[in-house]
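Trainee: Quick one: sequence and predicted model below, then my questions.
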Amino acid sequence: MSLALVHIAKGVVIWTLVPSNIAGRTKKSVTSTVLFVAYCAGNSIGAQVFRAQDAPLYIPAIVVCSTMYGLEIVIMICWRAYYMWENKRRDKAVEAMGLTKQEAEHQGRLNAEMDMTDYENIHFRYSM
């Protein structure tokens, strides 16, 4: 039961955070496609670790699944730390430009209309 809740919770986080933290139409489309293909491949491969000879406890499969969930948690923590660091770096850069928060947000919207990616747009902020 608890593994199912973890699986549902991480799915919601991944499927909502990725699109909201990517700018640029093409980059967002490509990233969403790659994410979907990787998700499908992972689910297909993951089912293969449940072998009949390991029944009824499936200890090797439980170890693999637990390890992957642990790795996913570490990656999510690192991802969040990177976004926090990048937002602070961008805040300092915009502050050095002498722009107010409202001017920076306005410029960010203008840059988004020019289809700038999140790397190109210094005014883009990652959500967490």
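Mentor: Good, I have the coordinates.
Trainee: From now on I want contacts and neighbour counts done on CA atoms only, so please keep to that.
Mentor: Fine.
Trainee: Tell me where the protein has helices.
Mentor: Counting by DSSP state H, the chain has helices at residues 2-20, 25-46, 59-97, 101-113.
Trainee: so how far is Lys88 from the residue nearest the centre of the chain?
Mentor: Most central residue of the chain, judged by C-alpha distance to the mean C-alpha position with Cα atoms, centre = their mean, is Val18 at 4.3 Å. For Val18, the distance to Lys88 equals 19 Å [Cα to Cα, to the nearest Å].
Trainee: also this one, for the comparison:
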Amino acid sequence: FENYVQNSDFFASDNLVFGSGGGLLQKFDRDTMKFAIKCSYVYIEGRGGVSVAKDPVTDRGKRNKPGRLKLIKDKNQKYVTVSSINDKDIYDDKNVNDELVTVFENGKILKEYTFDEIRKNCEIDLDQVDGMTTL
């Protein structure tokens, strides 16, 4: 590394990324909570909204829901993700409250949280999150 830095005319601090794999200190990654962010819907100027879905035949566990999504509470107060495509009746129900809040959209911050608000939001009952299901 030192040799690279001393002999490179193209060095910039944002050109390097350091990391470690293999869980050297602790095993914590997106698979720990079975979490990943995936595209499910795009708006194309002149065409409108388009549903997007990943559905690999080699691993059904990696597929995602197509369409616009809502996070709702079911009758047992458990969080459930519903899709405008797969769960249209529930998604369109005006009596169903979307628990998600739009924070950032089209380059604009719509909602800011204080550190105290973030801490309070982290105090949710983990039983509501554990084993999150989809309809």
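Mentor: That came through fine. What you see is a predicted model; the values in this text were computed from it and never measured.
Trainee: Got a TM-score for the pair?
Mentor: After superposition, the two chains reach a TM-score (TM-score structural alignment, normalised by the length of the first structure) of 0.22; 51 aligned residues with a Cα RMSD of 5.0 Å.
Trainee: sorry, back to before: what's the closest non-adjacent residue to the residue nearest to the centre of the first structure?
Mentor: With sequence-adjacent residues excluded and distances taken as Cα to Cα, 6 or more residues apart in numbering, Val18 of the first structure is closest to Ser32, at 7.7 Å.
Trainee: does that neighbour really touch Pro19, like I thought?
Mentor: Yes. With contact defined as Cα atoms under 8 Å, Ser32 of the first structure reaches Pro19; the gap is 7.1 Å.
Trainee: sorry, back to before: quick one: the residue nearest to the centre of the first structure from Cys65 of the first structure, how far?
Mentor: 23 Å.
Trainee: what does Leu5 of the first structure give?
Mentor: Counting by Cα to Cα, the gap from Leu5 of the first structure to Cys65 of the first structure is 14 Å.
Trainee: So for the two, which residue has more residues nearby?
Mentor: Cys65 (17 against 10; other Cα atoms under 10 Å).
Trainee: which residues touch that one?
Mentor: If a contact means Cα atoms under 8 Å, 6 or more residues apart in numbering, then Cys65 of the first structure has Gly46 as its contacts.
Trainee: biggest helix in the second structure by residues?
Mentor: helix 115-121.
Trainee: tell me which residues of stretch 102-114 of the first structure are tucked away?
Mentor: Neighbour-count burial for stretch 102-114 of the first structure flags 104, 107-108, 111-112 (criterion: 16 or more other Cα atoms under 10 Å).
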